[in-house]
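Engineer: 3D model of this:
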Amino acid sequence: MRESGVQCLTSGQLHHMAYTEWGDPANPRVLLCVHGLTRNGRDFDELARALSRDYRVICPDVAGRGQSDWLANKNDYAVQVYVQHMLILLARLDVAQVDWLGTSMGGLIGMGLAALPDTPIRRLILNDVGPVLSAPALSRIGEYVGRAPLFASVEAAEQYLREVGPGFGKLSDDQWRALTVSGLRRDADGWRMRYDPAIGEVMRASPLKTDMLLWPMYDAIRAPTLVLRGVDSDLLTHTTAEAMSQRGPRAHIVEIAETGHAPMLMCAGQIEIVRNFLLEAPESSDPV
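Structural biologist: As a prediction, this is how the structure comes out:
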């Protein structure tokens, strides 16, 4: 694993966007893995390690998360801004084409980029997200984002993460600890979550009264698409996933058992689903 970064310009502010890189830097086959709303690129460590023989894997920390700088204008925490940041990253990497794996928010960024004419995205994986965003699910998420307490210990932070992230699925104790440690920053008084709390404030400032519909964006996608859905997900319903298989890119759907929002892609079975789609395009859609 190598750590690097790129400088972006947003609303007149220069800011650093960090990323980790795995595999041969000369490999022309590039996979971009983009995390969810309050997470960071280290979520993909196990997947990136497993795919690093086949891919140059890039895992950015979206602005305001992980090792990346927080944005001065909090209204810039928006998908359309993140799409611009990712294009800057691709220019920094000097690659013309990528495969994309996006969890939740990372999937929305991927959809936004994949829908554009002459997109650089060759293959697209949407991890528990689609063109219908459930208003109740977003409200649930908005209730806790940016409101995490100050933690006296890593153990206390891990307990909190387990409470707010039951949808991550069946993870080992080591995996829960890894997700906790990568998502924390130390300050003088204890431990805090490693993201800008203003992300939650932006969400709560404009609450959705009805579901958000993004079908025109999805229908414009032409890249082969895989949709992963946690069977118990409240953000991506089974009905929406089925519709995604019938229109636009006619996505291949795989449902992950004993998981909600969102599968963390840390176990061998889930990683194999990703590998097979990227390299072999599997046909089975049976629950894992």
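Engineer: okay, CA-based contacts and neighbour counts for the rest of this
Structural biologist: OK.
Engineer: pull the contacting residues for the closest residue to W70 other than its chain neighbours.
Structural biologist: Computed as Cα to Cα, 6 or more residues apart in numbering, the closest residue to W70 that is not its neighbour in sequence is G64, at 4.0 Å. G64 is in contact with 70-71, 77, 195-196, 199, counting by Cα atoms under 8 Å, 6 or more residues apart in numbering.
Engineer: neighbours of the closest residue in space to V132 that isn't next to it in sequence, how many?
Structural biologist: In space, and not counting its chain neighbours, V132 is closest to L213: 4.8 Å by Cα to Cα, 6+ apart. For L213, the neighbour count with other Cα atoms under 10 Å is 13.
Engineer: doesn't L133 make contact with L213?
Structural biologist: Yes: judged on Cα atoms under 8 Å, L213 makes contact with L133 at a distance of 6.6 Å.
Engineer: about what we covered before: pick the one among the contacts of G64 closest to A251.
Structural biologist: Nearest to A251 out of these is Y77 (Cα to Cα; 27.9 Å).
Engineer: packing partners of the host helix or strand of L31?
Structural biologist: Using DSSP states H and E, L31 falls within strand 30-34. Judged by 3 or more Cα pairs under 8 Å, 6 or more residues apart in numbering; DSSP states H and E, strand 30-34 is in contact with strand 56-60, strand 98-103, helix 105-114.
Engineer: compare with the first, here's sequence two:
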Amino acid sequence: MQPRQKTLRYLLADGFHDMAYVAWGEPDRPPVVCVHGLTRQGRDFDRLARALASDFYVLCPDLPGRGRSDWLAGPDFYQPLTYVTALAALLATLPPAVHWVGTSLGGICGMILAAQGKTPLTKLVLNDVGPFIPAAAIARIQHYMQPAPVLPDRGALEALLRVIHASFGVPDDDGWAEMAEHSGRDLAEGGITLHYDPAIGEAFNGQPAADVDLSMFWEKITIPTFTIRGALSDLLLPETLAAMEKAGSRSLVLPEIGHAPSLMDDKTISAIRGFLLEN
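Structural biologist: All right, here's what the predicted structure looks like:
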């Protein structure tokens, strides 16, 4: 099964932009939107989407500035409000009952949207993110978000991904090859680099690392929530997960994995599918 490549147009202060996404399954099935992390793209969800497509219509966007989506005018545009604006345009094309799977930044966007009045979200899967993000995790991400190198080929790109994303717990060599297939941007002068706009790094590194408190959104969420944590994660701390569980979130902790679980293994995929299928 191969996904269908699509685009939609959304409006920012400087004009219209196109956001790319891939769609799996039939449009008459219940929709699931899967949103990736800070420097990733929608094809990270291929294995999960393929497993869900027999029961759901699965849409996996490339956030602005990533993958096939338009780059924006400058670093100031790369912020959660921009992403939520683009994602709201996608939600507007769907029936008003949407399940959400969000990894890291994608989970932050999901929390913001789930907290809104008349939200179309009906279930929320948060992959290694919660209402509190410690400064140390922000600093670590800033460290690896340096200017992306120019590499000779996709083999070298895969080798780089195995280093910078070692904590993802990608379960097999095919998984790394799949990640490399969709993570590169061919350069006109030759070579390949990572698929995101360098201005994203400028935006993220443009301020000192500090704790992030998202409790104002989390406390307004009333839909069923399932939280996945990598046991070695520095971004979703054990005490944060415990507080989320106390508030009613179900959880799954994955051993020997950090931030953020790849969602490529059968156990995790089965757990997400089970949660989304429950009435």
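Engineer: what secondary structure does the residue mapped onto the residue nearest to W70 of the first structure from the second structure sit in?
Structural biologist: Aligned counterpart of G64 of the first structure in the second structure: G65 (TM-score structural alignment). Look at G65 of the second structure: counting by DSSP: H, G, I helix; E, B strand; the rest coil, its state is coil.
Engineer: distance of G65 of the second structure relative to Y196 of the second structure?
Structural biologist: 6 Å (Cα to Cα, to the nearest Å).
Engineer: and the strands in the stretch 101-250 of the first structure?
Structural biologist: Per DSSP state E, counting those that start in this stretch, the stretch 101-250 of the first structure carries strands over the ranges 121-127, 132-133, 184-187, 190-193, 212-213, 225-230.
Engineer: let's have those strands in a markdown table, adding distance to E155 of the first structure.
Structural biologist: Below are those laid out as a markdown table (distance: least, Cα to Cα, whole Å):
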| stretch | distance to E155 of the first structure |
| --- | --- |
| strand 121-127 | 28 |
| strand 132-133 | 33 |
| strand 184-187 | 11 |
| strand 190-193 | 10 |
| strand 212-213 | 36 |
| strand 225-230 | 27 |
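Engineer: tell me the most buried of those?
Structural biologist: Highest mean neighbour count of those: strand 225-230, a mean of 27 (counted as mean count of other Cα atoms under 10 Å).
Engineer: have a look at how far, on average, that strand is from the second structure.
Structural biologist: Following the fit onto the second structure, the mean deviation recorded for strand 225-230 of the first structure is 0.3 Å by mean Cα distance after the TM-score superposition for the first structure.
Engineer: now do that strand: which range of the second structure does it align onto?
Structural biologist: Alignment of strand 225-230 of the first structure against the second structure: residues 225-230, by TM-score structural alignment.
Engineer: can you give me every residue that contacts L226 of the first structure?
Structural biologist: Residues in contact with L226 of the first structure, defined by Cα under 8 Å, 6+ apart, are 124-126, 251-254, 277.
Engineer: so E245 of the second structure sits against V253, correct?
Structural biologist: No: between E245 of the second structure and V253 there is no contact under Cα under 8 Å: 11.9 Å.
Engineer: quick check: of the contacts of G64 of the first structure, which has the highest neighbour count?
Structural biologist: Busiest of those [other Cα under 10 Å] is Y195, holding 27 neighbours.
Engineer: so who does the closest residue to that one other than its chain neighbours touch?
Structural biologist: Residue nearest to Y195 of the first structure in three dimensions, not counting chain neighbours: R65, with 4.3 Å by Cα to Cα, 6+ apart. Shown in contact with R65 of the first structure (Cα under 8 Å, 6+ apart): 38-40, 194-196.
Engineer: and the gap between the closest residue to L214 of the first structure other than its chain neighbours and A114 of the first structure?
Structural biologist: Leaving out its chain neighbours, the residue that sits closest to L214 of the first structure by Cα to Cα, 6+ apart is P131, at 4.4 Å. Between P131 of the first structure and A114 of the first structure the computed distance is 13 Å (Cα to Cα).
Engineer: the two - which one has more neighbours?
Structural biologist: A114 (24 against 21).
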